[in-house]
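[1] Let me see the structure of the following:
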Amino acid sequence: MQHNLYIVALSVVVSIVYTFVALDFVRRSNRKTMSSRRLWLFSASLTMGIGIWGTHFVGMMSLNMSLTAAHHIPAISQCMLIAVAGTYGAFYFTKSFHKKSSVFLSAFFMGSCIIVLHYFGMKTAAINSNLHYDFFVSTLAAAAAYLFSGIALYRQFSASQPSLFNQFINSLFMVLALTGLHYIGEKAMLMKSHPLFLVMHDPRLGSLSLIATAIVIVASLFIALLYVLGAMSDQQLKLKSLQLDESEQRNHSLIALNPDGVYMIGKDRRITGGNHSLEKITGYSADELQGSLYTFLLAPSEAEKTEEFFQRTLAGEPIKRETRIKHKSGTEFEAEITNIPYFVENKLIGIIGTIKDLTEFRIMEEKLRLSEKLAVVGELAAGVAHEIRNPLTSLKGFTQMFKDHPNIPGREEYLNIMLEEIESINLITNEFMVLAKPHLTMTMRIDLLPLIRQVTLLLTGQASLNNTQIETQFYIDSGTVKGEENQLKKVFVNVIKNAIEAMPHGGKVTITVTGIQNENLLIQIKDEGVGISEVHLKQLFHPFFTTKENGKGLGLMVSQKILDNHMGHLRFTSTLGEGTLAEITLPAESVTELPSPTAS
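    Purely as a prediction, here's the structure:
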């Protein structure tokens, strides 16, 4: 058999181009996710299958024989499908080349695919001759197919990242498998023609070369396009890889280097990971934490409460709260935990959270509180000294006067002044004692509505003198709190009295009582006075601050202290020229609502 060397060269070019690109596609597929890997494997198999098919059929065109050949398109298409399917099987096993069995399976599929395609390709050409094969030469051709394809696949995929030069060498080994099988296989063919049906057909070499060249050019352009698309995909992959590295670095900084303990919990409530700070805070090692139920870190009193918050977080709600953590040593400490749901590809995996040890924070908080107390005590002491010094000076003067002049005229009047000064000192001392009292032990249940009615009745006389009307609006039938009645009475007297005195020309004081979610009572006291400036609003609770001519400046501070002892709050809002609103909030023991308010 003689061959056209130009077409033989074209068949070799087809082999090199297609095998190089196919091997590159498989290399890409092994770095992708499962869905992307299938696509790249299919592209590689299609490329390699076309390469094997093209090498065979372009190689057949290089034969210079006077034989009739009729190429059936359906049969040729079946040959291509055989090549694509066989190479897919060969490439599929390249992912696990660390196993020897995968190497042999991959080489077996590839070699068998090349052999089967060559045999059926010759059959589909329907050459008008009986074909016989020399056994020894055929065996040599098959051995070349298995050996060289196995070497190419092993060299390409046993290395983690082959260079382009090595990939080119590997494609040459694959070309040896393809061309070796084809051209040695042709040498193994023994043809015996049927003269009766022989039709001489000797196509011009030029036309065959043109057809072969066109096939190679079109196929090469197609493969080049695929390769460019693959390179663009690699560029995108590289960019995503850089972004992933940056994201991992951020996560490393946020988790591994976080001074707070960071943990991951699966939906089965077991700890799946944590950072070094978590080990330091809890005293447990990473091995001890891994796989343990998260509740073992909680104080016994907190374990049951936490389940509700766990379920809320799994439902998608971030949770931040304070709890008590049990250290490995057995000690307990306060901590702030933050839990957020953890999603991967929009699927809830579990919870990621942080533990912040509040021990140091509580110490600093207590120091700050003590510092503030000392500052207030110092301010109070200075204020008390100033307020007491004036009446004491008067008392000292009167006493010295009585000593020097025992029978001084107007003695009775001087004694009354002295009694007033003593009463002033007594009042300041009593207010100071209220501020100095420790936290109250509250045991009495008090219905606020009768208490407020009593206070408004008590202040009716003063309101009348100021041409002021007191109106109450109760949106509840009853509202009980826990505390000391006389102390709360003092608060209401102070605040309502201030509202009356804020309207020198008269007006209306409106007292409203409502329940807030059956948990708190809100008492609003609104006047129609001149209002309070923003500067003065900030100073309302400072000791001895007053805008009244004869005020002591302790009433609101005492009221705030009483409400603090009752776990309540006092807040003021005001608009100049329109009036002031005082809001008192107290935790309710029980609240009975009314459909409409009662007014008086």
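[2] CA atoms for contacts and neighbours, from now on please.
    Noted.
[3] Can you show me the helices along the stretch 51-200 of the chain?
    73-92, 100-124, 135-158, 164-188 (DSSP state H, counting those that start in this stretch).
[4] closest one to Lys367 among these?
    helix 135-158 (65.8 Å; Cα to Cα).
[5] Give the buried residues for that closest one.
    By 16 or more other Cα atoms under 10 Å, the buried positions in helix 135-158 come out as 137-139, 141-158.
[6] One more: stretch 395-406?
    Quick answer for stretch 395-406 (16+ other Cα under 10 Å): Leu395, Phe398, Thr399.
[7] Without its sequence neighbours, what residue ends up closest to the first one?
    I take that to be Leu395. Met418 (5.9 Å; Cα to Cα, 6 or more residues apart in numbering).
[8] Equivalent analysis for Phe572, please.
    Closest to Phe572 by Cα to Cα, 6+ apart is Ala582, at 4.6 Å.
[9] could you dump the helices of the stretch 51-200 of the chain to TSV with distance to Asp477?
    Converted to TSV, those look like this (distance: least, Cα to Cα, whole Å):
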stretch	distance to Asp477
helix 73-92	79
helix 100-124	84
helix 135-158	84
helix 164-188	88
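[10] returning to what we had before: measure the residue nearest to Phe572 to Thr213 for me?
    96 Å (Cα to Cα, to the nearest Å).
[11] repeat for Pro595
    Pro595 is 96 Å from Thr213, by Cα to Cα.
[12] Looking at those two, which one has more neighbours?
    Legend: neighbour count by other Cα atoms under 10 Å for Pro595 and Thr213, higher for Thr213 (17 against 8).
[13] Report the secondary structure state of the more buried one.
    helix (DSSP: H, G, I helix; E, B strand; the rest coil).
[14] I'd like to know how far it sits from Leu449.
    104 Å.
[15] With Phe148 instead?
    Taken as Cα to Cα, the span from Phe148 to Leu449 is 100 Å.
[16] Just give me the longest strand of this structure.
    Secondary structure assigned by DSSP state E gives strand 468-483 as the longest strand of the chain.
[17] and after it, which helix or strand comes next?
    Next in sequence after strand 468-483, counting helices and strands by DSSP states H and E, comes helix 485-501.
[18] buried set for that following helix?
    Here helix 485-501 shows 485, 487-489, 491-497, 499-501 as buried, counting by 16+ other Cα under 10 Å.
[19] Just the closest of the residues you listed to Lys403, please.
    Nearest member of these to Lys403, counting by Cα to Cα, is Asn494, at 40.4 Å.
[20] okay, now the closest residue to the closest one other than its chain neighbours: neighbour count?
    Nearest in space to Asn494, with sequence neighbours left out and distances taken as Cα to Cα, 6+ apart, is Gly555 at 6.2 Å. For Gly555, the neighbour count with other Cα under 10 Å is 23.
[21] please give me the structure for this one as well, since I'd like to look at both together:
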Amino acid sequence: MYDIPFTLLFSLLSILSAYAFFDVAGRIVLKRGYLFLLWIACGAIATGTGIWSVYFIGMLTFHLPVSMAFNLLMIFLAMFTAIAGTGAALFILVQHSFTYSLLFTSALCLGTTMVSMHQAIIAAMNTQIIIHHNYTLLVLSFCIAVLFSFVALHIVFSKHKKISDTSTLRKLAGSGLLGLAILGMHYTAMASTTFITADNTTVPFILNHSLLASCVGIMSLMIALLTIAGAFLDRCYVIQLQYIFDTLDVSLWTRDIQNDQMITCSPGTEKVYGIPAEAFMKDKRLWKQLIYPGDEAFIKETETNLLAGKPATREYRIIDGNGKVKWLHERIIPTTDRTGTLLRFDGVTLDITQRKLAEQTVREERNFSQAILDTTEALIVVVDIQGRIVQFNRACEALSGYSFAEVLHQPFWETRLFENLDNQDMRTIFHNTLSGCFTPRTEQYWRTKHGTRRLISWNLSLIRNTHGSITHIMGAGIDITELRLTEELLRKSEKLSVAGQLAAGVAHEIRNPLTTLKGFLQLLYDSAEEKFYFDIMLKELHRIESITSEFLLLAKPEAMNFQAKNVISLLDDVVSLAATQAIMKNITIITDYALDIGVIYCEENRLKQVFIHLLQNAMEAMPNSGEITLQARMADERHVLISIKDQGYGIEPERLAKLGEPFYTTKEKGTGLGLMISYKIIESHEGTIKVESNVGKGTSVHVLLPAHPLTSVKK
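    Model prediction:
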């Protein structure tokens, strides 16, 4: 006989175990990879343990007149049989292809598990009682288990394409039938079993193992309830995911490669493609018909990578169901099995049309701004708050010789552009600018890539974001090198004009009394016995007269008669005139003339005056003898370059810049008029004078004059 409370207990256990079986089956089909195996294991343990406990409790609650024990190894073998058989039934049931044969196979697996486990528990009984079986009833118990299991599975799953779609009501009905299968099989199998004592008399069931049965029952209940609770929580999580899946404005889809069909396609597909998701489920190649003409080659290339098992991210255009052109961003991940066979594609597709339009607008604005920056003549340099150059327009490239790529993202203090400032000074200026302590307008020399110096006038400004924080510093510059040179020329011209007016007045006032003094001094000279002092006075008067002549020449240059003259002949005459003074000072004049020099168009005497003056300056700079080199060559097809190089003590840089200014001289007794007049004569010949000097090494004067057209003809 069975105890009624325990009968109710294992009846409840059988129903809970059956419900756990169906509930877990609905969760398993939604899982992939290791989660799939994990849920099968959980379902097998919960259901298998529940079925095993039903049979074990049933055996424990029988009453036999003899002591009863169980073989633990066989008990655990029975439990393992229940878990393994239930796991196999679950694995068969959750396959993607749903058929009646699959239901029957799963039911057959469950029935076999029940019978095998029941017999294992019977075999585990350790007693002196002899056990006989009625095989007809035993086969009937097996049939009951398989039939009720099949009906339960059919009720729960046969009306749904997906196991996960099964309703709770159907699962409860199926649980009741599967519970009846468990109980029916147990009672029928027990009815087929006869227990006989040693004297061949049948005995009633009197053994009582209530405490053990209670423990096993409670344990099994806990396992079943925990499994059902886990399935419930997982279902809540899946419901949330499903809500997201249904409400997202993106297309989430899965394509089965083996069966060449779409498995899932989210409702957001209609918002992306303008076509309902059901249409894509029916025609998996529908999306290819929407591809914008010209993007097909790109799509085909990514398809090749996908078929090779490589993930792909792509952006392409389509013409949606409403005739609108859209940009889509798509991420596709292929799934393969252990052998590398491609199983499916999982993809997410987003409509990025608005982003593309925004990018195009930004790009157009950037191109517009860049066009303005590149066409303006102003120098535009922009640095970020780390001092790195982020903008360097074409005017900067043209002037500096550096390309934007060469200076991009370089701290501007590490470039070679800024002259006379080291890195620390530039960093200090930069940090002062960021703090607001700076002068908006400043001038700074640039050293170009080719080594030239350019004076730049900068106007600095700070660029701030919407929060008022400084993000960049912009400098707008203008090359004022030529402007400064022009200003310098104007300044010198004004000086020359003033000097000329002054010279004319001084010469006029000095010349008349000077003539009187010379006349009377000449009369006294003839009657004087001691003429030494008279010679000195006459010499100084001649010097004063020479200076006044230079004053008059400066104030009102004489008209010059330009003629074609041979450069070498002109220079040889100058060397002949200066040779005597050079010999007296132990100075050697070395001439170096190129063979291709022709003629120049000039006023010969004026040019001789210039070169004689330059040679005299060179000799005066070498009091301790030395060499002077006089070179002449063609600078280019249209210009002759004449250079005079000495080995004197040189001129300091600060003095070098003032040469040619009125009354400025480096000599103790000089007037500063000789070099100024030389500059004026060369300018009247449309030439230039350039002076280079190194202190302690000497000075070089380069005179550049235009060549006569006959020179080019001659060449």
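[22] Would you give the TM-score for this superposition?
    After superposition, the two chains reach a TM-score (TM-score structural alignment, normalised by the length of the first structure) of 0.47; 356 aligned residues with a Cα RMSD of 5.6 Å.
[23] ok, and what's touching stretch 18-26 of the first structure?
    Contact partners of stretch 18-26 of the first structure, identified using Cα atoms under 8 Å, 6 or more residues apart in numbering, comprise 40-41, 43-45, 47-48, 50-51, 91, 156, 167-168, 170-171, 174-175, 220, 223, 227, 230.
[24] what about 6 Å?
    For stretch 18-26 of the first structure, the external contacting residues (Cα atoms under 6 Å, 6 or more residues apart in numbering) are Trp40, Leu41, Ala44, Thr47, Met48, Gly51, Ser171.
[25] That one: how far from the chain's middle?
    41 Å (Cα atoms, centre = their mean, to the nearest Å).
[26] Okay, buried residues for it please.
    Within stretch 18-26 of the first structure, the residues scored as buried using 16+ other Cα under 10 Å are Tyr18, Thr19, Phe20, Val21, Ala22, Leu23, Asp24, Phe25, Val26.
[27] In helices, which of these fall?
    In helices, defined here by DSSP state H, the members of these are Tyr18, Thr19, Phe20, Val21, Ala22, Leu23, Asp24, Phe25, Val26.
[28] Can you add distance to Thr323 of the first structure and give those residues back as CSV?
    CSV is the format used below for those (distance: Cα to Cα, whole Å):
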residue, distance to Thr323 of the first structure
Tyr18, 65
Thr19, 64
Phe20, 63
Val21, 61
Ala22, 60
Leu23, 58
Asp24, 56
Phe25, 55
Val26, 54
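[29] farthest pair in the residues you listed?
    Taking Cα to Cα, no two of these sit farther apart than Tyr18 and Val26, at 12.3 Å.
[30] immediately after the host helix or strand of Asn305 of the second structure, which helix or strand?
    With secondary structure defined by DSSP H and E, Asn305 of the second structure is part of helix 296-307. The first helix or strand that comes after helix 296-307 of the second structure along the chain, using DSSP H and E, is strand 312-319.
[31] residues of that next one that come out buried?
    Quick answer for strand 312-319 of the second structure (16+ other Cα under 10 Å): Ala312, Glu315, Tyr316, Arg317, Ile318, Ile319.
[32] Return the member of the residues you listed nearest to Gln261 of the second structure.
    Distances from Gln261 of the second structure to those, taken by Cα to Cα, are shortest for Ala312, at 19.8 Å.
[33] quick one: the closest residue to that closest one other than its chain neighbours from Ile130 of the second structure, how far?
    Residue nearest to Ala312 of the second structure in three dimensions, not counting chain neighbours: Ile332, with 5.4 Å by Cα to Cα, 6+ apart. From Ile332 of the second structure over to Ile130 of the second structure the distance is 67 Å, taken as Cα to Cα.
[34] what's the answer for Met281 of the second structure, then?
    64 Å.
[35] Settle it for me: which of these two has more neighbours?
    Met281 (18 against 12).
[36] Quick one: residues contacting the more buried one.
    Met281 of the second structure neighbours (Cα under 6 Å, 6+ apart): Met262.
[37] if we go to 7 Å?
    Met262, Cys265 (Cα atoms under 7 Å, 6 or more residues apart in numbering).
[38] Next, the buried residues of the helix or strand it falls within.
    Here Met281 of the second structure, judged by DSSP H and E, is contained in helix 277-282. Buried positions in helix 277-282 of the second structure, judged by neighbour count with 16+ other Cα under 10 Å: Ala277, Phe280, Met281.
[39] same thing with stretch 488-506 of the second structure?
    Lys492, Leu496, Ala499, Gly500, Gln501, Leu502, Ala503, Ala504.
[40] Find the nearest non-adjacent residue to the fourth one, please.
    It stands for Gly500 of the second structure. Closest to Gly500 of the second structure by Cα to Cα, 6+ apart is Ala555, at 4.0 Å.
[41] ok, so what distance separates the one you found from Ala499 of the second structure?
    8 Å.
[42] try Glu315 of the second structure
    78 Å.
[43] Could you do Ile628 of the second structure as well?
    32 Å.
[44] cool, Thr86 of the second structure as well?
    120 Å.
[45] Equivalent analysis for Glu278 of the second structure, please.
    For Glu278 of the second structure, the distance to Ala499 of the second structure - Cα to Cα - is 100 Å.
[46] What of Val54 of the second structure?
    129 Å.
[47] How about Met584 of the second structure?
    35 Å.
[48] Check Met74 of the second structure too.
    130 Å.
[49] by how many degrees do the host helix or strand of Ser369 of the second structure and strand 312-319 diverge?
    Ser369 of the second structure is located in helix 353-375, with elements delineated by DSSP H and E. Calculated by axes from the mean of the first three to the mean of the last three Cα atoms, to 10 degrees, helix 353-375 of the second structure forms an angle of 90 degrees with strand 312-319.
[50] got a list of contacts for helix 353-375 of the second structure?
    Contacts for helix 353-375 of the second structure (Cα under 7 Å, 6+ apart): Lys326, Trp327, Leu328, Asn393, Arg394, Ala395.
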